[in-house]
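Engineer: have a look; sequence and predicted model below, questions after that.
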Amino acid sequence: MSAKDFVFFFSPSPTTMLGTALVLLLVYFFSSHNQECGKEPPGPRPLPLLGNILQLDLHKPYNTLCKFSKKYGSVFTVYFGPKKVVVLAGYTTVKQALINQAEEFGERELTPAAMDISQGHGILFANGDSWKEMRRFALTNLRDFGMGKKAAEEKIIQECQYLIQEFEKYEGKAFDTKRPVNYASSNIISSIVYGSRFEYNDPQFQAMVDRVSETIRIMGTAAIQLYNVFPWLDNWVKSWRMMMKNIKMNIREIRGLIRHLKETLNPHMCRGIVDSFLIRKQKEENSGVLDSHYHEENLIFTVANLFAAGTDTTGTTLRWGLLLMAKYPHIQDQVQEELSRVTGGRQVGVEDRKNLPFTDAVIHETQRHANIAPIAIPHITSQDVTFQGYFIKKGTPVYPLLMSVLNDESEWESPHSFNPAHFLDENGKFVRRDAFMPFSAGRRACLGESLARMELFLFFTSLLQYFRFTPPPGMTEDELDLTPAVGFTLNPTHHKLCAVTQF
């Protein structure tokens, strides 16, 4: 972000400029005075109104924040425009806040973009009793419909076969893995939410998945960061208009799918989470429950949250895994040798994980190294809190810098390299690491973590059993780019791979 980038948005009159300057000088004086009191976390000195925006790379703010943490420590203040944010860096600090002091740091910051997306309903961007009830409901039903159980394993293994068939269509020629991989991961959460999967060539399904991916990408752009700071820019920001168009279209599609399920609802045969919600909603209405959380808005946005999270995070991580195998063929060799030795070519199951330590380590290292959520979805303090000697006021936005946890130099031997040995002991056995925190932690940790872990293991191993992944013809492994694309989650930049059958 530069002054030139920012100037476009403003064209004030001389009188307005004079009045604004006086106000901002007062703001600047008081903000400087507060920092001099030493009560608040340190940080770079902000400019009036702009804060530290001109010092931040708004396309990749996590990089700037990591640099700030080296200068100002693991708890520091940064200003996004006039908005003061406390950033938490490093494993020890993030763990202390999200786990040890979960109550104080457990609320969600509802930015303008977050409110546009969910209007305070659902799970991801909600607080209070409604959030607690929707999270409890979603977690219970995810488990009831198979998360972490044999039922989910069977769904994923079936979907693996569909994905393998899709890859086979390319006959070893280079192709973009994004859509088929996203469709496969989306089908797992769709089967749990709606009670059935979609065909990969279903235009409605394709459009929903593609819009979700595009919306998540847009949410990480500099334009949306600026909109969150200055929401009056809304209609001037093209990215915001695109995001809202996608959201409205997906909500319309979700309403239609829910309407169809409602018309065919059988209270004695629950097909998925939507059915379960509709049945609960009907019971509460019949019982005359006042202020029920089981209303249409919570259903729509809970479904939207589950669909988006279940599609993007797993699909993105799996694509990183395949790209890394093509980038590092010697590691792909070791994975395939272990798979062949342990399974003999049969379908891998969840129970095989304990006998596949190297493969398990590669999957975990992919999650760590890919670092797809460099900043956890912003939190906000629920009360005044003293944290590591600093005073943080109630209502202060808090950014847990997960990237700094997954790359913590005091926790990882070679944090900036792809090194599966991070998860192996001297005897080659898999070891868990406390600083492995790709799903965040505490009250706001990903509620589908166990499902995502199962998906990653089964999809990755099934594909590696069947295919050899290589760069496109004429490209070497060294030329494969591991630079992430800009987005709310970090996808690989556009690339193609060859999936060559091993039989």
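Structural biologist: Cool, got the structure.
Engineer: please make it C-alpha for all contacts and neighbour counts, starting now.
Structural biologist: Noted.
Engineer: show me where the protein has strands.
Structural biologist: Secondary structure of the chain (DSSP state E): strands at 75-80, 83-89, 107-108, 379-380, 385-387, 390-392, 397-401, 467-470, 498-501.
Engineer: how about JSON lines for these, with distance to residue 259 and mean neighbour count added?
Structural biologist: Below are these laid out as JSON lines (distance: least, Cα to Cα, whole Å; neighbours: other Cα atoms under 10 Å):
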{"stretch": "strand 75-80", "distance to residue 259": "41", "mean neighbour count": "23"}
{"stretch": "strand 83-89", "distance to residue 259": "41", "mean neighbour count": "23"}
{"stretch": "strand 107-108", "distance to residue 259": "30", "mean neighbour count": "24"}
{"stretch": "strand 379-380", "distance to residue 259": "34", "mean neighbour count": "22"}
{"stretch": "strand 385-387", "distance to residue 259": "45", "mean neighbour count": "15"}
{"stretch": "strand 390-392", "distance to residue 259": "46", "mean neighbour count": "17"}
{"stretch": "strand 397-401", "distance to residue 259": "37", "mean neighbour count": "26"}
{"stretch": "strand 467-470", "distance to residue 259": "41", "mean neighbour count": "22"}
{"stretch": "strand 498-501", "distance to residue 259": "40", "mean neighbour count": "21"}
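Engineer: take a look at this one as well, against the first:
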Amino acid sequence: WQLAEQYGDIFTVWMGHIPAVIFSGFEAVKEVLIDHSEDFSDRVETPFLTTISRGNGVVLSNGHVWKQQRRFCIVTLRKLGVGKKSMEGQIEEESQQLVEVFAREKGQPFDPALSITYSISNVTCAMTFGYRFPLEDETFKKLIDALAFIMKIGFHPFHLVYEIFPWLMKHLPGPHKGALHAIEMLVSLVKKEIQKHKEQKSFQEPQDFIDFYLLEIEKRKNDPTSTYDEENLAHDIKDLFVAGTETTSSSLKWAILLLANRPDIQDKTYKEIEDVLCSSSFSYQDLKKLPYTNAVLHEIQRLKYLLLIGVPRQTAKDVKIRGFLIPKGTAIIPNLRSALLDPEHWESPKEFNPKHFLDQDGHFVAREEYLAFGAGARVCLGEQLARMEFFIFMVNLLRAFRFQLPPGVKELNEEPVAAITTPPHPYKVCAVPRCSSS
């Protein structure tokens, strides 16, 4: 942000010998993500990221592999019910499990973080593996631990040194080795699930992501252009876990923290939910009837954007933008956080203000500046799932509890932890049960 104030909306920083062009502010970020979407659609290829993905999967791949894997993921998520009532049932089940876990605390101060992560991760498990894990399952705990370790290494000094001196870092100990081991462990776990599905031949009547993918491998086995294989399948699922678990669980952690600090906004949100959703059952479509709740959810994800800046990309060809020539293969970082906090486009960018998404009559207003899920060719493919999860979990949690500060605590810390993602610092909160009639 400070560099942008000094050098303008487009500037270059050097990470060792690697130049990266930063785009800052909504207008500049929009030019990259939307106006030049295809030109900036490649994912940046660095030594560490290449070691992680080997060109496989959907998040870090490029070209034909990326296009095939992304298209398959989008189509299959729809088949599995994303955006439909069938997927809502799985999310509803997990949210009720989380309500039960919170209820065991009997209104006493507790840290909700791990329980939230377990619940969100189990939605992905049900979607990809076809079943959810019991919370005490050792394999599940290993999966969660691996995800946590992977997220910590991003922008860590060891990560940055690895990008500059990969030949050296491959031989030195450090957290980068732990992160690489965690990714190997996660991919290995997924491959065991793939093997189970193959042995059961369940893909002949597909029920989950692995089934649909194995069926696609079978259909395309004589197609020389096919990139459908078990290695890409394993990395696709790894990407779904890494991209989906930490982001949505962090949104929920931030939501509880921000609403505990702002009881007036929490109470107003709860009142709208109770007034509009008369029965205990509800659906994602009901969000359209809840303008204030919708505005609050959007404002949480605007103010507390979940990535440090945005996932780096690189130019797919030479690009001329605002008079600058950016050569093919140059690393590009669209600073999405700067777009979501741009003072030119938000009335009070650094304050929690649901009015950013409401008109004078209290109707919800969608904003083009709201880029929490990105935009263009690389827009988050799990956006619809994440929106469904966030809404269903929050409605069920707010109906069951009033979140309050622990005795003696005046305010919870709203500064984020800075890594690849930006979750809140660990905190404790009281989930006070609402009266049974609610």
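Structural biologist: Okay, I see it. If you're wondering where the values come from, they're calculated on a predicted model, not measured in any experiment.
Engineer: what's residue 127 of the first structure aligned with over in the second structure?
Structural biologist: Residue correspondence, TM-score structural alignment: residue 127 of the first structure in this structure matches residue 62 in the second structure.
Engineer: how many neighbours does its match have?
Structural biologist: Neighbours of residue 62 of the second structure under the rule other Cα atoms under 10 Å: 20.
Engineer: how about the contacts made by it?
Structural biologist: Residue 62 of the second structure makes contacts with 42, 43, 55, as judged by Cα atoms under 8 Å, 6 or more residues apart in numbering.
Engineer: and the first one, how far from residue 33 of the second structure?
Structural biologist: Looking back up the chat, that one is residue 42 of the second structure. For residue 42 of the second structure, the distance to residue 33 of the second structure equals 11 Å [Cα to Cα, to the nearest Å].
Engineer: for residue 221 of the first structure, which of the strands of the first structure is the nearest?
Structural biologist: Residue 221 of the first structure sits nearest to strand 75-80 of all the strands of the first structure, at 14.4 Å, using Cα to Cα.
Engineer: the helix ranked longest in the first structure corresponds to what range in the second structure?
Structural biologist: If you go by DSSP state H, the first structure has its longest helix at helix 296-327. Mapped onto the second structure using TM-score structural alignment, helix 296-327 of the first structure covers residues 230-261.
Engineer: give me the mean distance between the matching stretch and the first structure.
Structural biologist: Once fitted to the first structure, stretch 230-261 of the second structure is off its aligned match by 0.9 Å on average (mean Cα distance after the TM-score superposition for the first structure).
Engineer: buried residues, that stretch. List them.
Structural biologist: The neighbour-count check on stretch 230-261 of the second structure (16 or more other Cα atoms under 10 Å) flags 230, 232-261 as buried.
Engineer: make CSV from the strands of the first structure and add distance to residue 445 of the first structure to it.
Structural biologist: CSV is the format used below for the strands of the first structure (distance: least, Cα to Cα, whole Å):
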stretch, distance to residue 445 of the first structure
strand 75-80, 20
strand 83-89, 16
strand 107-108, 12
strand 379-380, 11
strand 385-387, 21
strand 390-392, 22
strand 397-401, 12
strand 467-470, 32
strand 498-501, 34
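Engineer: now for these, which one comes closest to residue 263 of the first structure?
Structural biologist: Short answer: strand 107-108, nearest of the strands of the first structure by Cα to Cα, at 35.0 Å.
Engineer: leaving out chain neighbours, which residue sits closest to the residue most central in space within the second structure?
Structural biologist: In the second structure, the residue lying closest to the centroid (Cα atoms, centre = their mean) is residue 247, at 3.1 Å. Computed as Cα to Cα, 6 or more residues apart in numbering, the closest residue to residue 247 of the second structure that is not its neighbour in sequence is residue 306, at 6.0 Å.
Engineer: which residue in the first structure aligns with that neighbour?
Structural biologist: In the first structure, the residue equivalent to residue 306 of the second structure is residue 372, according to TM-score structural alignment.
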